[in-house]
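Q: based on what follows, work out the 3D shape:
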Amino acid sequence: MEATVDDAPTRERVATTILEHGPSTAADLAVQLRLTPAAVRRHLDQLLEAGILETRDQRITGQRGRGRPAKVFVITDAGRDHFAHAYDELAAGALRYLAETGGDDAVLAFARHRLTDLEDRYRPLLALAEPADRPRALAEALSADGFAASVGSTPAGTQMCQHHCPVAHVAEEFPQMCEAETEMFARLLGTHVQRLATIAHGDGICTTHLPTATPAERLPS
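A: Down below sits the predicted model:
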């Protein structure tokens, strides 16, 4: 089928929805964008061919049903680069306005709010892990959402590295984004954590020190 005049804007909507909401199935996208499944599939195929998207098996929490897991579509690094400039300018402009009208506390409140969905999705995954395995479980969850995270052991505990940050350019101006993420890690792991380096500050990777949890530690309710 030949591309129509409306194809490009609709493909942009499909990719932007995945960028904003994270890994998504074709069925989810069809509902969110009010498109037919056939139309969504066509745009997804074009975005896959262009290298903007890639597919992964859907992460299942709880008991898994019969059949193969559904495929989810995620933004590639190339896809993030494609959207980064326009998205960063829009986000930075919105946060500048928020800072001017509501102050730094309002920016921090927004930064905390934007992580609510991630925290809600990650908490059940970490609850299934033993305390010592929670950092790795968190890193795997972050990697599934495009943060390219890994963990390594140190004499003082564990260090988690994030090799990609979707909001790095915005966080250069608004460190509240990093602060809110660090708070989220502490809540999920049930222990104090310390941010040692951030991409936003030019360090190349985001590094977080995660003290070794004890068996007595439990996730907060």
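
Q: going by C-alpha atoms from here, please, whenever you check contacts or count neighbours.
A: Fine.

Q: for residue 75, see how far away the residue nearest to the spatial centre of the chain is.
A: In the chain, the centroid-proximal residue (Cα atoms, centre = their mean) is residue 145; its distance is 4.2 Å. From residue 145 across to residue 75, the span is 9 Å (Cα to Cα, to the nearest Å).

Q: what's the answer for residue 140, then?
A: From residue 140 across to residue 75, the span is 16 Å (Cα to Cα).

Q: any chance you could map the helices in the chain?
A: For the chain, applying DSSP state H gives helices covering 7-21, 26-33, 37-49, 77-102, 104-114, 116-127, 134-144, 168-173, 176-189.

Q: to residue 57, which of these lies closest?
A: Taking Cα to Cα, helix 134-144 is the member of the helices of the chain nearest to residue 57, at 10.0 Å.

Q: alongside the first, I'd like the structure of this one:
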Amino acid sequence: MNQALETSTRKVILSMLKTSGPLSVQEISKQLGITEMAVRRHIHSMEKDDLLETKLVRQAMGRPTNVYTLAPKADELFPKKYMQLTLDLLDELLEDQGHEKIERLFEGRQDKLESRYQPRMLDKSLEERVAELAQIQNENGYMVDWSPTQNDTYTFSEHNCPIAQVANTFGQACQCELALFRNLLDASVERTECLAKGGNKCVYIISKK
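A: The predicted model follows:
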């Protein structure tokens, strides 16, 4: 079976479990028209990826059988409209309460992130703080790389922006990120390229104050 077909069958099984609820290997095999052995191979692969949960179900006749349901991690594979909902809510807030409310909203988010991550910066040199910030941003999907240049100066690049759609519309997101970096690093931070302004990545130059 080629890779494309393997992937397609896996997606179909996930969709079946999403729409039909718990299913046994036999039920999946019957609905798909493939062998139970083939179904078990897909099930085993998805269990290794933490996409499925299994439960032993007793039957009126015969031996108990395993049924499979989607694990919480599998929910991430299905389409979401969270970003559009966020944009719609921000637009409503802007129309109803104006720019000052939006400013306070983003500043409040910045304060919470700063409180969350400041303990990770304690007792570290600037280079260690830059490395820790890169780890934090990578944990949040920003695809960061960084490197020292000269005289305690560092280049910090984000190749992805998980909130790009928000940042494209609300520049406050970018302003608060810059302020957050300055506060966490206790350093001079300047942005020289920005994804939200048409750049290929977000680039920051970091140096001692």
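
Q: can you calculate the TM-score here?
A: Once superposed, chain against chain, the TM-score is 0.60 (TM-score structural alignment, normalised by the length of the second structure); 148 aligned residues with a Cα RMSD of 2.9 Å.

Q: before we move on, back to that, among residue 140 and residue 75 of the first structure, which residue is more densely surrounded?
A: residue 75 (25 against 19; other Cα atoms under 10 Å).

Q: pretty sure that one is touching residue 14, no?
A: No - counting by Cα atoms under 8 Å, residue 75 of the first structure does not reach residue 14; the two are 10.6 Å apart.

Q: about what we covered before: the residue nearest to the centre of the first structure -> the second structure?
A: Aligned counterpart of residue 145 of the first structure in the second structure: residue 140 (TM-score structural alignment).

Q: what about the nearest residue to that match once chain neighbours are set aside, how many residues nearby?
A: Once flanking residues are discounted, residue 140 of the second structure sits nearest to residue 162: 7.8 Å by Cα to Cα, 6 or more residues apart in numbering. Counted by other Cα under 10 Å, the residues lying close to residue 162 of the second structure total 12.

Q: residue 142 of the second structure too?
A: Residue 142 of the second structure has 20 neighbouring residues, counting by other Cα under 10 Å.

Q: with residue 65 of the second structure instead?
A: With neighbours defined by other Cα under 10 Å, the count for residue 65 of the second structure comes to 14.

Q: ok, now the one 3 residues further on?
A: Other residues within reach of residue 68 of the second structure, judged by other Cα under 10 Å, total 19.

Q: so it: helix, strand or coil?
A: For residue 68 of the second structure, the assignment made with DSSP: H, G, I helix; E, B strand; the rest coil gives strand.

Q: hang on, it packs against residue 23?
A: Yes - look at residue 68 of the second structure against residue 23 with Cα under 8 Å: they come within range, at 5.4 Å.

Q: residues that sit against both of those two, list them.
A: Overlap of the contact sets of residue 68 of the second structure and residue 23 (by Cα atoms under 8 Å, 6 or more residues apart in numbering) consists of residue 17.

Q: what's residue 118 of the first structure aligned with over in the second structure?
A: Superposed on the second structure with TM-score structural alignment, residue 118 of the first structure falls opposite residue 113.

Q: spatially nearest residue to that match (excluding sequence neighbours)?
A: residue 180 (7.8 Å).

Q: so who does whichever residue in the second structure pairs up with residue 97 of the first structure touch?
A: With TM-score structural alignment as the criterion, the equivalent of residue 97 of the first structure in the second structure is residue 92. By Cα under 8 Å, 6+ apart, the contact set of residue 92 of the second structure is empty.

Q: cool, thanks, talk later.
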